[in-house]
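Student: Below are the sequence and a predicted model for it; my questions follow.
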Amino acid sequence: MNLPTTETLLLEQKDHALHITLNRPKARNAMSLQMVHELMAVFESIKDDRSVRAVVLRGADGHFCAGGDIKDMAGARAAASNADEQNDPYYNLNREFGRMLTQVNSAPQVVIAVTEGAVLGGGFGLVCVSDVAITAESAKFGLPETGLGIPPAQIAPFVVNRIGLTQTRRLALLGARFDGTEAARLGIVHTVCSDEDIEQELEAVLTQVKRCAPEANIITKALILSVGNDELDNVLDHAARSFSDCVQGKEGQEGTMAFIQKRRPNWA
C-alpha cells in the first residue's frame, strides 16, 4: 500500500483497517484545506486496495473535529478582494470540502467514525458520510454555521440523507448542540458508549467487518448508495446481475462451502 505523505493526518494500517487520525489538536482538529486535500489523497490511494477493508476516522487528543478552519476563511477573504466572479476563493474553498465528503461517502471500504469531544460543522458532516459511527456519550455535536452568519452549505445534503429533512431543518436552523446520546437517538451515530468502552466497541465492529466478504461488501455499499439516485428498475436489474456474478464467483462459492462445512470463510 502506497499512502501519501500527510502533515495533518496520522495514518496506520492494522490488519484489514486503515486508521486515519485527524491531527491538528491545537485547533481541536479543525479541518483546513490542507487536511481536506490530504484526506482526498488518502482515499484515492486506497480505492483499489483490497487489503484495506475498513477505514477508521477519529481525532487526536479527545476531539473529533471542531469544523472548518477559520484561518482558511481569513485567507479566502484576503484573496477575494482581488478575485473575479469565476475565481471565487470562498466558493472554491467550500466546494472542495463537498468533493471530499462525496469521495468518503462513496469509498468502497467500510468507513467507521469514532467520535469524542467536539463534533461540529465539517466534523458533523464527516460523521454523516460514515457507514458506521460510534460515539462517546460525552461528545458534543452541532451545526453552528448559522450562528456565524453562514449556511452549512456542503454538509446539509449529507445530513438530510442521514437523518431526514425534518430533523435536519431543526438542527441547522437552530444551531443546536447536543451530546452523543441524542446523536444516537437521531440516527447520526449507531452506538453510544462510555469513554472507556469505545475501543472495545471499535474492535467489535472491525471483527464484524472481517466476517463479511470484501467484494460482496463493496457491491452492497454501491447498491445501497444507488437507491434514490437511479430508476428503481435499473437498480434492481443491476442488483440481480451483481447477485448472479457473486453467487458464481469465488466469494459465493467459498461462502457456501464454508457454511456447509461449518467453518469460517477464508476472508474471515
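Tutor: Here it is on my side, so go on. Numbering: from 1, shown residues only.
Student: CA only for contacts and neighbour counts going forward, please
Tutor: Fine.
Student: thought Thr191 was touching Thr135?
Tutor: Yes - contact criterion Cα atoms under 8 Å: Thr191 and Thr135 qualify, at 6.3 Å.
Student: which of the two has more neighbours?
Tutor: Thr135 (32 against 21; other Cα atoms under 10 Å).
Student: secondary structure class for that one?
Tutor: strand (DSSP: H, G, I helix; E, B strand; the rest coil).
Student: For His190, the count of nearby residues, please.
Tutor: Close neighbours of His190, defined as other Cα under 10 Å, add up to 15.
Student: Could you do the one 3 residues further on as well?
Tutor: Applying the criterion other Cα under 10 Å, we find 17 residues in the vicinity of Cys193.
Student: Please determine how far it is located from Asp179.
Tutor: Look at Cys193 and Asp179: by Cα to Cα, to the nearest Å, they are 12 Å apart.
Student: Identify the contacts common to the two.
Tutor: Counting by Cα atoms under 8 Å, 6 or more residues apart in numbering, the shared contacts of Cys193 and Asp179 are Glu137.
Student: what does stretch 52-61 contact?
Tutor: Outside stretch 52-61, the residues touching it (Cα under 8 Å, 6+ apart) are 16-25, 28-29, 46, 64-65, 109-116, 206, 209-210, 214.
Student: Let's see that with 7 Å instead.
Tutor: 16-23, 25, 29, 64-65, 109-115, 214 (Cα atoms under 7 Å, 6 or more residues apart in numbering).
Student: Ile20 - that's part of a strand, no?
Tutor: Yes - counting by three-state DSSP, one finds Ile20 located in a strand.
Student: I'd like to know which of the contacts of stretch 52-61 are part of helices.
Tutor: Pro214 (DSSP state H).
Student: what about Phe64, distance to Leu101?
Tutor: Distance from Phe64 to Leu101, by Cα to Cα: 16 Å.
Student: So for these two, which residue has more residues nearby?
Tutor: Phe64 (33 against 25).
Student: hang on, that one packs against Glu116?
Tutor: Yes - Phe64 is within contact range of Glu116, at 5.5 Å (criterion: Cα atoms under 7 Å).
Student: Put this next to the previous one:
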Amino acid sequence: MNFTTLAVTVAQHVATVTLNRPDVRNAFNETVIAELTGAFRALGDTPEVRAIVLAGNGPAFCAGADLNWMKKMAGYSDDENRADALTLAQMLHTIWACPKPVIARVHGDTYAGGVGLVAACDIVVAAQPVQFCLSEARLGLMPATISPYVIRALGEQASRRYFITAERFDASEALRLGFVHALTAPEALDAKVAEIAAALVANSPNAVRESKRLVQDVAGASIDDDLLALTADRIAQIRASEEGREGVRSFLEKRAPSWRPV
C-alpha cells in the first residue's frame, strides 16, 4: 500500500495507520479520505492483522477538514457537495465497520471531523493535555456526517451541548463522559496503547470480530423475541466454530490456544 498522506506499518499482528500531514495539523481533504478508506478496507481483509491503531504525526491528532478543501467546497454545486460529503461518510463507516478492532491513539488536539475519526474507533486512549472541540457551529456549519458516531460515543446529552456551544472539553472530561477509555501522561501513551493491542491480539480473532459486530447490532435494539433469537443464534454459531471449539479444548487441557502468538 502506497500513500501520500498516511504512514502504515504492521508489526506483531498490529497495524498502525498514522495521519501524516503535520504541517496542516493532520487536517483531512479528499486525498486523506480516500486513503483512509483504502487503508482500512485493505487492513480489514489482511488475515495477519488483528488490531489497528489510528494515530497522528506532529502536534495535533487531527484538526478536522483542511481549509483549502473547505474553500474549494464553497464553490461546489448541491450535487457536488452531497457527493463529497458522502465520501466522508463512507470513510467513517469503513473505520466503524472494520472487522478488526481499532484503537485511537490521541496524542494531541482533536477538532471537528477529527472527533468523528476518534468516535468511529472502538477504543480511545488519550494523553492528558488533549483538547477536543466540535467547532462546526463557529463556522456556520454542523457536525452532521460525524454525528452517528459522535452521539453513540459521547452520548446524547453531551453531544447536544458540545454540538451547539462549540466549547472545548479536555481529555479528563472526555474520560468522565465515556468518550475516552483510558487517559495517560504523554510519555505513557504508547505503553498503554501497546498493552491494549496485546490484549486484543491474545484473544480469538474470530471472537473479537464477532463481539465487535454483536455490540453494533445489539446496542439500542429492543429486547424482544427477535433480539433473543439473534443472540441465541450468535452464541450457537461461535460455539460450533473452529476457534470456539479450540478455545474450550485449550482451556480444559490447560494450554495456550492455537491463535495466541508465541
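Tutor: Yep, it's here. Model, not experiment: these values are computed from the prediction.
Student: tm score of chain vs chain?
Tutor: Scored by TM-score structural alignment, normalised by the length of structure 2, the superposition of the two chains gives a TM-score of 0.93; 259 aligned residues with a Cα RMSD of 1.6 Å.
Student: Count the residues that sit near the alignment partner in structure 2 of Leu11 of structure 1.
Tutor: Aligned counterpart of Leu11 of structure 1 in structure 2: Val8 (TM-score structural alignment). Look at Val8 of structure 2: counted by other Cα under 10 Å, it has 17 neighbours.
Student: Can you classify Val8 of structure 2 by secondary structure?
Tutor: strand.
Student: Excluding chain neighbours, give the residue nearest to it in space.
Tutor: Spatially, and ignoring its direct neighbours in sequence, Val8 of structure 2 is nearest to Val17 (4.7 Å; Cα to Cα, 6 or more residues apart in numbering).
Student: same question, Thr94 of structure 2
Tutor: Thr37 (6.2 Å).
Student: how far away is the aligned residue in structure 1 for Asp45 of structure 2 from Val42 of structure 1?
Tutor: The alignment partner of Asp45 of structure 2 in structure 1, by TM-score structural alignment, is Asp48. Taking Cα to Cα as the measure, Asp48 of structure 1 falls 12 Å from Val42 of structure 1.
Student: For the two, indicate the residue with more neighbours.
Tutor: Val42 (19 against 12).
Student: Which positions within the helix or strand containing that one qualify as buried?
Tutor: Under DSSP states H and E, the secondary-structure element containing Val42 of structure 1 is helix 33-46. Across helix 33-46 of structure 1, burial judged by 16 or more other Cα atoms under 10 Å covers 33, 35-44, 46.
Student: Skip the chain neighbours and tell me the closest residue to Arg264 of structure 1.
Tutor: Ala258 (5.9 Å).
Student: how about the strands of structure 1, start to end?
Tutor: 9-14, 17-22, 54-59, 110-115, 118-120, 132-136, 140-142, 177-179, 191-193 (DSSP state E).
Student: Looking at those strands, which is nearest to Lys221 of structure 1?
Tutor: strand 110-115 (8.3 Å; Cα to Cα).
Student: Give me the helices and strands touching the longest helix anywhere in structure 2, please.
Tutor: For structure 2, the helix with the greatest residue count under DSSP H is helix 78-96. In terms of contacts (3 or more Cα pairs under 7 Å, 6 or more residues apart in numbering; DSSP states H and E), helix 78-96 of structure 2 is packed against helix 30-44.
Student: tell me the angle the helix it packs on makes with helix 78-96.
Tutor: 30 degrees (axes from the mean of the first three to the mean of the last three Cα atoms, to 10 degrees).
Student: hmm, who's touching helix 30-44 of structure 2?
Tutor: 3, 5, 49, 88, 91, 94-95, 98-100.
Student: List buried residues within those.
Tutor: The buried subset of the contacts of helix 30-44 of structure 2 - by 16+ other Cα under 10 Å - is 5, 49, 88, 91, 94-95, 98-100.
Student: need the contact list for Gly62 of structure 1.
Tutor: 116-117 are the contacts of Gly62 of structure 1 under Cα under 7 Å, 6+ apart.
Student: any idea how far the nearest residue in space to Ala221 of structure 2 that is not next to it in sequence lies from Asp109 of structure 2?
Tutor: Distances taken as Cα to Cα, 6+ apart put Leu227 closest to Ala221 of structure 2, at 7.4 Å, once the chain neighbours are dropped. Distance, Leu227 of structure 2 to Asp109 of structure 2, by Cα to Cα: 39 Å.
Student: neighbour-wise, which of these two wins?
Tutor: Each of Leu227 of structure 2 and Asp109 has its neighbours counted (other Cα under 10 Å); Asp109 has more, 23 against 14.
Student: Export the buried residues of helix 33-46 of structure 1 as a markdown table, with columns for distance to Arg185 of structure 1.
Tutor: Formatted as a markdown table, those follow (distance: Cα to Cα, whole Å):
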| residue | distance to Arg185 of structure 1 |
| --- | --- |
| Leu33 | 32 |
| Met35 | 30 |
| Val36 | 29 |
| His37 | 32 |
| Glu38 | 32 |
| Leu39 | 29 |
| Met40 | 30 |
| Ala41 | 33 |
| Val42 | 32 |
| Phe43 | 30 |
| Glu44 | 33 |
| Ile46 | 33 |
